[in-house]
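J.: Sequence first, then the predicted structure:
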Amino acid sequence: MSPDLPAVAPHVTAELVAALSPRLRKRLDAGITKLLARPAVREGDSVRIAVDDDTDIVLEAPGGTVTSADAIRCGCLLAPDCLHRAAAASAAPVADDAPPEPPAEEAQGQRPAPPGTPTPGAETPEPTTSETPKAPGTDETPTAGRLAAARAVYDAAAAVLEAGADGAGAVLQAELLRAAHSARLAGLPRASAAAVSVVTGVRAARSADPGYRLADLAAALAGVLGVTHRLPHATGPELADLRGTARQPYRPDGSLRLYGLFSEPVLTATGYAGAVTWTADADGRLYTVSDVAPGGPARAVGAADRTVRMGDTALTHRELSRAGLAVSGATVSPTGRLGAGAGVRAVRASGATWREEPLDRLWAVPAAEQVRRALNGEHDLLFLEVTLVGTAREAAGDCLLADCGGVPVRLAVAHDDPALPYRDNLRLLASAPGSRLRVVGRLVSAPRPRALLLAAEHPADPAARVDLGLDRLQRADLPTEPVPAPAVPAVAGAGDEAPLHLLRRRVHQAVSGGRRVLSFTQGGQGDGIRLRAAGLATAADLLGDLHAAAADRTRDAFGRLLPADTNRFARAWLAAAVYTDTVESALCAQAWGAAPVPA
């Protein structure tokens, strides 16, 4: 997937791939690889790719998105039924497949974002208008059309799981995009967005995107399979939740006095980039201002110096993160994102340091209480006061080990793209053990306390702060006087930690390599024995079911292998994924000393 190409709507890719002959479909993945090696030149709203000396492909993207198959043109002799058009669409980021935008006066200054674009809490920046609310008592049961659309998404996602990211080529991706578009038209935006997120994750995995995380793709697959599996059995409020909303409503919120907290860059595998600035009001409620649009690492780095699109303010995101904002006529989404409509007025105001009111109260909340709220569905930011200990080596790279009130916490980088200074800053902080800092992190649900490090106090100046994804620390910023590093706190019960990773590993292996990987592992009997010995009998049963489903290949009367039962394997995998997520949340709450999370 190339961030140099404009985003392409899901139905466009599905249409172009479906039009290929069986012979060309077999060559599609090779065609994508070849196309990605060619330079893309942007000319206004058009992007031109020179396939060879005589052939060019042109993608017309008014507004940054290709919305019709006719907008992709090729100069080869086989056009329009050539391989090049389908390859270009499959190599591009996936665009939002939302319905047409509302009138300009209703959505002025508000930019919809693609599914999978992480903003606060790794969420999608929500579009800012709402669907017409339905009368109470309507949509008590799913319609036949929605059931068919949900089944199509489920089957397409199960086929992707069957093949794994390694084997899910452009044809399988296009089938899932087609199902996603049908689900959107049938009024199932949640299933549609989840399906698009899976395609985005698969493309990131196959292109070795630096921001790709296997756990994220596994979560996306579990999300789309879970929603479409449950939807036929849902009624009433549960059905409404599973359907989702294409656009979240922005409610009026009067006048707000906000204080900047920090800014974080946004850089996604979908080809979107920008920045999100977090603010808080006098009561400690969090609000965000975002600027996310098509782009790559350069836009993610530069967006912090772009002017905030709200009212008459001339503040940049970087300035707002340290200053304040007075807003009148504010509109706010359910996720805390501030709208920027024509009636919103905003001017610069004084800010506050993290150790002054009202921001100081964010760090006054015990870490265990913050974790409990995050696991219960509130924002997942953690405001921690930590003492740096050193580094802890992990397979994905070193992380920062810190002591948070007697709890050993691992602080990892929020994004691995080398254009962002997260990892360099973490290495420098690790070289200053003993420093006591206030930090902001994003909770990671794991059996041991873990968070993604987003911002921190300046090591030598507590009145200053560092946005670790935007600002770059220097060696001179570290304390000149060495501080003795504290002893690493003991982890209670570390030697008796539940071996849940044995099941999680198989869940992730299936996402990466598909069903065939688990069919060669001899049923995981040894892992099952270890799980039962640790008291995780349910985990052992789920692991056995997963291996049995992977190895189940029946033969016909002539001894020929019949097609695998993708539905059985998908159900077994989904059960294992949901179980591990639930147990990990409980273990995460226990590790932080938080109250148990309701089932």
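T.: Good, I have the coordinates. Numbers count the residues shown, from 1 in each chain.

J.: okay, CA-based contacts and neighbour counts for the rest of this
T.: Fine.

J.: Run through who's touching stretch 528-542.
T.: Residues outside stretch 528-542 that contact it (Cα atoms under 8 Å, 6 or more residues apart in numbering): 498-500, 502-503, 527, 543-544, 572, 575-576, 579.

J.: Same check on stretch 56-71?
T.: 6-9, 12-13, 15-16, 45-51, 72-76, 84-85, 88, 95, 294.

J.: follow-up on the earlier one: ranking by neighbours, what's the top pick from the contacts of stretch 528-542?
T.: Among these, the one with the most neighbours (other Cα atoms under 10 Å) is Leu543, at 27 neighbours.

J.: Please enumerate the helices of the stretch 201-350 of the chain.
T.: Secondary structure of the stretch 201-350 of the chain (DSSP state H, counting those that start in this stretch): helices at 214-230, 236-243, 297-302, 317-320.

J.: Switch these over to CSV; also include mean neighbour count and distance to Asp155.
T.: Putting the helices of the stretch 201-350 of the chain into CSV (neighbours: other Cα atoms under 10 Å; distance: least, Cα to Cα, whole Å) gives the following:
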stretch, mean neighbour count, distance to Asp155
helix 214-230, 21, 9
helix 236-243, 17, 17
helix 297-302, 20, 35
helix 317-320, 25, 43
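
J.: next, the one to line up against it:
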Amino acid sequence: MNAAQLPPVAPEVTATLVEDLSPRLRKRLDAAVTKLGARPTHRDGDTVTIAVDDETELRLHAPGGTVATVDAITCGCLLAPACVHRAAAACAAPTADPAPDEERDPDAETAADPADQLTAEPPGPAAESASGPVPGPAAESTPDSPPGAASPSERAAADALWSAGAAVLEAGVDGAGAVTQSVLLRAAHTARLRNLPRPAGAALSVVTLLRAARSGDPSYRTADLVTALAELLGTAHRVGAAAGAELAAVRGRARRPYSPEGSLRLYGLFTEPVVTDSGHGGVRTWVAAPDGRLCTVGDVAPGGAGRALGVADRAVRLGDSALTHRELGRAGLAVSGATVSPDGRLGAGKGVKAVTARGAAWTEPPLAALWETPPSEQAARALRSTSRYADTGGGGSDLLFLEVELLGAVREPDGVCLLALCGGGVPVRLAVADDDPALAHRDNLMLLATAPGTRLRIIGRLVPAPHPRLTLLACSHPAGEGTVDLGLDRLRRADLPDPAAPVHLAPAQPGDWGADSPLHLLERRIDQTVPAGRAALGMLGDVTAEAARLRRAGLPTAAGLLTTLCASAARRDRDHFGRLLPADTDGFATNWLTAARYSAAVAESLCAAAWEPRR
């Protein structure tokens, strides 16, 4: 059994089942989750059955695809309902998205897309500077609520999120088992009820990533958990200090409103598969208006990568169009009565009418204009969209449209990516958008690595890094005819200029792999906290030499943050009798968050500079 075979379970259900366990059974919960994961499962309609042993079965009833109540998980063992099996099943299953992420038109017929569930809107301008001190939990703010400030219940919910996130940092992945995760789930559920969907979504992301890390999921990346934890702690502490528009941005939105746009003429760009950690799958098709504005049409629901491949050939649910998603990515639409969300999603209410129209090649107007903006300007726009310190831009603003010459494969610590040269002689790394073997991303990228010298138009999503980096989503066909959706279409060797060529390793480029900046010395310590916790970081030894190197490179703030972070990790005070006092988890979390936010801000600056043309 794996988590994808189980229906998603609502956060409050998992939290309640774990809270109801006796202290003795809580100690056995992680072992029970592992043991249950090795047992066979069977699905019959809305019910999934797990064979606990040869005589005992456990059932999860999920009407509508989600286990929404505690009573929907039943066990046939003698200790039920007070057994450990029910809680273990809930902890092994994916966490359900509490609500659709977008607010559809009243008569909308398309399924909600949970791919960005509860990520809501990024914050407005940060209340604190990246290099300045980050306050502790929101409870430290005044208990009175001035106009436009958070209510006491919101601050209490934020406190609970902060404490749960700090506990994860204290324990690390290795110590953040099912009980720690259930505390996060309870805090997330409470925060959502208190109108804090954005920090609640961050907490759910942390739980999902913790489970992926502890299960050995090959798609897990420590950097993802670092980002999620920084988002959780950052939004939790800002609830008490923010007011007005900033507080609204910190709260986020559980649903995305749609506004009327009248008539739109749209041109298809490409279609990308969407596979989420919660077991959802589908596609998102990108289209462009004549003025260059990007919009999307999506279809995502429970089903994983298999559903993503199937939905690509289903008709788009928009008006009277009979186009499939693959076809729309290369054709056009004329839409009347259109409605669009702030992030560019097209609504599909009954009042929306859409008919098939002629598309445009990437080299023809109006699409050709997307490739005419200099790469550095495109990267700056994408950074404004992806930064945690800036308001969100328009839909699709994290996409880059580049003309490149392929150089070949380049090896990295996490695998192999494709190196290419874009405008101004800037070397850019093209990484795989999704490593799921059912999708075509990896195979296509490795095939393109056998064709150095090939010139292509590409579409990729910016990855903030000290070097130019994109996840590759689509490209013009190497043979010169049409386009390739790199997650869905599979290139063949016959499509390449030299079908027999082996994978070509590209030569190292000047400034390769962020070698010009020692910021990684701070980033490494930030990352090392997550797998093993505060205590492990405190035992990693003296960092005086690393701090001196940062100062020599003109990064004195980074040096100070590194020294403070490691010192707080190692610090354990004693009482008058020499007994160790409890660790200052809040203080360490504050230092870690300050370092993580500073590191992210500097990395964004380095990323913007890396995209400038080479002289």
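T.: Yep, it's here. Owing to the predicted nature of the structure, the values given are computational and were not obtained by experimental measurement.

J.: What would you report as the TM-score here?
T.: Overlay of the two chains. TM-score (TM-score structural alignment, normalised by the length of structure 1): 0.92; 577 aligned residues with a Cα RMSD of 2.5 Å.

J.: So which of the helices of the stretch 201-350 of structure 1 is nearest Leu518 of structure 1?
T.: When these are compared by Cα to Cα, helix 214-230 sits nearest Leu518 of structure 1, at 15.4 Å.

J.: can you tell me the mean distance of the closest one from structure 2 after alignment?
T.: Taken over the aligned residues, the distance from helix 214-230 of structure 1 to structure 2 averages 0.9 Å (mean Cα distance after the TM-score superposition for structure 1).

J.: which residues sit against that helix?
T.: Contacts for helix 214-230 of structure 1 (Cα under 8 Å, 6+ apart): 150-151, 153-154, 157-158, 161, 190-191, 194-195, 197-198, 201-202, 205, 242, 507-508, 511-512, 570, 574, 577-578.

J.: change it to 7 Å
T.: Residues from elsewhere that reach helix 214-230 of structure 1 (Cα atoms under 7 Å, 6 or more residues apart in numbering): 150-151, 154, 157, 191, 194-195, 197-198, 201, 242, 508, 511, 574, 577.

J.: how about that helix, aligned to which bit of structure 2?
T.: Alignment of helix 214-230 of structure 1 against structure 2: residues 222-238, by TM-score structural alignment.

J.: Next step: the contacts of stretch 56-71 of structure 1 restricted to helices.
T.: Using DSSP state H, the members of these that fall in helices are 12-13, 15-16, 84-85, 88.

J.: In TSV: these, plus distance to Val344 of structure 1.
T.: Shown next, in TSV, are these (distance: Cα to Cα, whole Å):
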residue	distance to Val344 of structure 1
Val12	36
Thr13	38
Glu15	41
Leu16	42
His84	46
Arg85	43
Ala88	40
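
J.: Would you reformat these as JSON lines and include distance to Thr138 of structure 1 and neighbour count?
T.: Output for those, formatted as JSON lines (distance: Cα to Cα, whole Å; neighbours: other Cα atoms under 10 Å):
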{"residue": "Val12", "distance to Thr138 of structure 1": "33", "neighbour count": "26"}
{"residue": "Thr13", "distance to Thr138 of structure 1": "34", "neighbour count": "30"}
{"residue": "Glu15", "distance to Thr138 of structure 1": "33", "neighbour count": "18"}
{"residue": "Leu16", "distance to Thr138 of structure 1": "37", "neighbour count": "25"}
{"residue": "His84", "distance to Thr138 of structure 1": "46", "neighbour count": "27"}
{"residue": "Arg85", "distance to Thr138 of structure 1": "43", "neighbour count": "28"}
{"residue": "Ala88", "distance to Thr138 of structure 1": "42", "neighbour count": "27"}
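
J.: What is the nearest of those to Ala165 of structure 1?
T.: Thr13 (18.4 Å).

J.: which ones are touching that closest one?
T.: Per Cα under 7 Å, 6+ apart, neighbours of Thr13 of structure 1: 86, 89-90, 174.

J.: what two of the contacts of stretch 528-542 of structure 1 are the furthest from one another?
T.: Checking the contacts of stretch 528-542 of structure 1 with Cα to Cα, the most distant pair is Ala498 and Ala572, at 21.4 Å.

J.: Need the helices of the stretch 201-350 of structure 1 in TSV (columns: distance to Pro252 of structure 1).
T.: Compiled in TSV, these are given as follows (distance: least, Cα to Cα, whole Å):
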stretch	distance to Pro252 of structure 1
helix 214-230	31
helix 236-243	23
helix 297-302	30
helix 317-320	22
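
J.: which one of the ones you listed lies closest to Leu437 of structure 1?
T.: Of the helices of the stretch 201-350 of structure 1, nearest to Leu437 of structure 1 by Cα to Cα is helix 317-320, at 20.6 Å.

J.: separation between Ala532 of structure 2 and Thr222 of structure 2?
T.: Going from Ala532 of structure 2 to Thr222 of structure 2 by Cα to Cα, to the nearest Å gives 11 Å.

J.: excluding its backbone neighbours, what's nearest Gln522 of structure 1?
T.: His547 (7.9 Å; Cα to Cα, 6 or more residues apart in numbering).

J.: From Cys607 of structure 2, how far out is whichever residue in structure 2 pairs up with that neighbour?
T.: Counting by TM-score structural alignment, His547 of structure 1 lines up with Cys566 in structure 2. Using Cα to Cα, Cys566 of structure 2 is found at 26 Å from Cys607 of structure 2.

J.: same check, this time on Gly268 of structure 2
T.: Taken as Cα to Cα, the span from Gly268 of structure 2 to Cys607 of structure 2 is 30 Å.

J.: Name the residue in those two with the higher neighbour count.
T.: Neighbour count, other Cα under 10 Å: between Gly268 of structure 2 and Cys607, Gly268 has more, with 28 against 24.
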